[in-house]
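J.: sequence first, predicted model second:
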Amino acid sequence: MTFQDGGSFEGGRVRTRRGGRGVAIGGGLGGLIVLIGALFFNVDLSPIADGLGGDTGGEQTEEYVAECSAEQANAARDCRLSATARALDTYWSDALAPLGVAYTQPGVVSFEQATDTACGSATSATGPFYCPPDQTVYVDLGFFDDLRTRFGASGGPLAEEYVIAHEFGHHIEQLTGLLTAADRSGTGPTSDSVRIELTADCFAGMWTGHAATTVDPATGVPFLAPITAAELADALSAASAVGDDRIQESATGTVDPESWTHGSSEQRQRWFSAGYDGASVQECNALEAATL
């Protein structure tokens, strides 16, 4: 998905952390377990992380992503993250207003190696996640390479933006009370854990479907150019790549629906598509869906 040429996006929205503070989680099976367990899910990471590693040492620095042009947002991941956050802020502020829900911006942190959060210490192995206690989205931008090389997604800018939109979807669930209403302790194909993830996928689809008509208040023109069929295919490929069944089969050679926490590849694509095709906030609420 292409940001409209000629515009620019104010800095100060995304924090970038670099350095080694936090908990080190080794590679191999331990890292894979954490990745599968935390990927795209608002979990407390500290019990897992504390059992798998120690302090990485070193100092961590933090700075904000500076102002970026549209051309930079189309070429560089840190600028794309910042611009995507701005576009999501504008869309959800307008979309929630008719429901009487005040939109508050979630924090957005791009980190390298490891970072501390209100949900515990995290590393790159955890994948992108939303932490409800500090209402912040965390992402190591290197994950987008893993999404393509390890999980088999086709890649592309819209695939990356789908990931961020999904995590913002959890923030919308927080603001609307869905996270509080859900029992996220269970697993299985009809569990609330799966329903919360499919709702976030649907919310991501809602934003994607409106991104090319959501006007940047700073420029008076839409944030993004119309989505092409190839770009939409990239987003659907990313949704499929992180389905429980696909990850399980790749990791273990078997599929166990009773341990699902995110939904199948087919479900994730379908709920994203529902949002993209015009579903409302209420229609995206998978907690109340008779079938998934």
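T.: Looks like it arrived, so ask away.
J.: drop to CA atoms for contacts and neighbour counts, all remaining ones
T.: OK.
J.: now Asp78: which helix or strand?
T.: helix 77-96 (DSSP states H and E).
J.: if you count neighbours, what's buried in that helix?
T.: Buried residues in helix 77-96, counted by 16 or more other C-alpha atoms under 10 Å: 77-92, 95-96.
J.: tell me what that helix is packed against?
T.: Contact partners of helix 77-96 among helices and strands, from 3 or more C-alpha pairs under 8 Å, 6 or more residues apart in numbering; DSSP states H and E: strand 8-9, helix 70-75, helix 157-176, helix 192-210.
J.: how far is it from where the chain is centred?
T.: 12 Å (C-alpha atoms, centre = their mean, to the nearest Å).
J.: putting a second one here so we can go through both:
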Amino acid sequence: MDFKDDVQLDSSQVESRGRGRVPGGGLAIGGGAAGIIALILALVFGINPGDITGGSEPAPVGPGADLSAQCKTGRDADQNEECRVVGVVNSIQEYWPKAVDGYEPAKTVMFSGQVSTACGAADASVGPFYCPADRQVYLDLSFFKELQSRFGAKGGPFAQAYVIGHEYGHHVQHLLGTDARGRGDRQGPKSGSVRLELQADCYSGAWAKNAYETGLFEKPFSRTDIEEALSAASAVGDDSIQERTQGRITPEGFTHGTSAQRVKWFTTGYQSGDPGRCDTFSGGI
């Protein structure tokens, strides 16, 4: 995944916050992959994670990196992880207004430690999530190390791009009102939750197919790039996570879809390049 060296980045679409601190030791969030994914799901649907974790509201985080100073061009995006996030977000938000009438931009907030959101307090172990209440994507870069070390993904720059594209897929669902179809139906192999997550994977694939046309990248994504995305999608399938954390697969507890389903729907979006092909609510998934 190579950005054009001289393309200009819009750092205003991404905010970098420093490390938040919580008096008395911070949020009481349990470790493990299952907890991470459960919290991601909770935040996607606007549940206060404090209701789940029993944690307190963190103190406001301090200022982080000055992205406007360090993330100016595509060359910076190729050399700096935070600038790469800026470049990916710029591309995603260049694509969606052409695909969805009335698209409204959403800011990405990179944080470390803890962060306050309109959906409640979040800890770093939550990983990436979208908060519909403030229409922002939240991203802790340490999650991508977890993706490799705990979930067995290959990692790489495009694994990050896939995850960011997925979270912006939830933003699109919120703008279209599709996210309402998952409320009250949050578990099970054919649940509204699973269908929403698979659709967000498909939306990420649709962006990936069209990303070169947004003008930020040197060339279309390579087979290696797409394999990184597929590896990440497979690693966070419900069946894979359950097998790693509890040693057995219980479909009635599914919230995001199986590894095979996540790969299938990202591939559907990527091969078609058409978000209209991402209807996971009609028929089988």
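T.: Great, that's in hand. These figures come from a predicted structure and were not determined experimentally.
J.: follow-up on the earlier one: got the helices and strands packed on helix 77-96 of structure 1 as JSON lines, with mean neighbour count and distance to Tyr276 of structure 1 columns?
T.: JSON lines is the format used below for the helices and strands packed on helix 77-96 of structure 1 (neighbours: other C-alpha atoms under 10 Å; distance: least, C-alpha to C-alpha, whole Å):
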{"stretch": "strand 8-9", "mean neighbour count": "22", "distance to Tyr276 of structure 1": "25"}
{"stretch": "helix 70-75", "mean neighbour count": "18", "distance to Tyr276 of structure 1": "22"}
{"stretch": "helix 157-176", "mean neighbour count": "24", "distance to Tyr276 of structure 1": "11"}
{"stretch": "helix 192-210", "mean neighbour count": "28", "distance to Tyr276 of structure 1": "4"}
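J.: if I look at the nearest residue to Arg21 of structure 2 once chain neighbours are set aside, how far off is Gly155 of structure 2?
T.: Closest residue to Arg21 of structure 2 apart from its sequence neighbours, by C-alpha to C-alpha, 6 or more residues apart in numbering: Ala59 at 5.9 Å. Going from Ala59 of structure 2 to Gly155 of structure 2 by C-alpha to C-alpha, to the nearest Å gives 32 Å.
J.: now Ile164 of structure 2
T.: Relative to Gly155 of structure 2, and taking C-alpha to C-alpha, Ile164 of structure 2 is found at 14 Å.
J.: that older thread, what about the residue nearest to Arg21 of structure 2, helix or strand, and which?
T.: Using DSSP H and E, Ala59 of structure 2 falls outside every helix and strand.
J.: for it, list the residues it contacts.
T.: Gly20, Arg21, Val22, Pro23, Ser116 (C-alpha atoms under 8 Å, 6 or more residues apart in numbering).
J.: now rank those by neighbours and give me the top one.
T.: Gly20 (20 neighbours; other C-alpha atoms under 10 Å).
J.: wait, doesn't it sit right on Ala122?
T.: No: using C-alpha atoms under 8 Å, Gly20 of structure 2 is not in contact with Ala122; the gap is 10.2 Å.
J.: quick revisit: who's in contact with the helix holding Asp78 of structure 1?
T.: 9, 11, 13-14, 65, 68, 72-74, 102-105, 108, 110, 141, 161, 164-165, 168, 207, 210-211, 214-216, 223.
J.: run through who's touching the next helix or strand after that helix.
T.: Counting by DSSP H and E, the next helix or strand C-terminal to helix 77-96 of structure 1 is strand 107-111. With C-alpha under 8 Å, 6+ apart as the test, strand 107-111 of structure 1 has contacts from 13-18, 78, 85, 134-141.
J.: next one: the next helix or strand after strand 107-111 of structure 1 to chain centre, how far?
T.: Next helix or strand after strand 107-111 of structure 1 toward the C-terminus (DSSP H and E): strand 114-117. When distances are taken as C-alpha atoms, centre = their mean, strand 114-117 of structure 1 is centred 17 Å away from the chain's centroid.
J.: before we move on, what SS does Pro47 of structure 1 have?
T.: Classification of Pro47 of structure 1 by DSSP: H, G, I helix; E, B strand; the rest coil places it in helix.
J.: now check structure 2 for the residue matching it.
T.: Using TM-score structural alignment, the partner of Pro47 of structure 1 in structure 2 is Asp51.
J.: now Ala95 of structure 1
T.: Aligned by TM-score structural alignment, Ala95 of structure 1 pairs with Ala99 of structure 2.
J.: gap between that match and Asp274 of structure 2?
T.: Applying C-alpha to C-alpha to Ala99 of structure 2 and Asp274 of structure 2 gives a distance of 8 Å.
J.: let's check: the centremost residue of structure 1 is which one?
T.: For structure 1, Glu167 is the residue whose C-alpha lies nearest the centre (C-alpha atoms, centre = their mean; 3.1 Å).
J.: in contact with that residue, which residues?
T.: Phe40, Pro128, Phe129, Tyr130, Val137, Ala200.
J.: what about these, which are in strands?
T.: Using DSSP state E, the subset of the contacts of Glu167 of structure 1 located in strands is Phe129, Tyr130, Val137.
J.: now, which of the residues you listed sits nearest Ala238 of structure 1?
T.: Nearest to Ala238 of structure 1 out of those is Phe129 (C-alpha to C-alpha; 15.4 Å).
J.: what about the closest one, how many neighbours?
T.: 24.
J.: that one reaches Phe41, doesn't it?
T.: Yes: counting by C-alpha under 8 Å, Phe129 of structure 1 sits close enough to Phe41 to count as a contact (5.6 Å).
J.: right, and Gln8 of structure 2 touches Gly74 too?
T.: Yes: Gln8 of structure 2 is in contact with Gly74 according to C-alpha under 8 Å; the separation is 6.5 Å.
J.: got the contact list for Arg195 of structure 1?
T.: Contacts of Arg195 of structure 1 (C-alpha under 8 Å, 6+ apart): His262, Gly263, Asn285, Ala286, Leu287, Leu292.
J.: structure 2: which residue goes with the fifth one?
T.: What that stands for is Leu287 of structure 1. Residue pairing (TM-score structural alignment): Leu287 of structure 1 is matched to Phe281 of structure 2.
J.: A strand includes its match, no?
T.: No: assessed with three-state DSSP, Phe281 of structure 2 is coil; it does not lie in a strand.
J.: much appreciated, bye for now.
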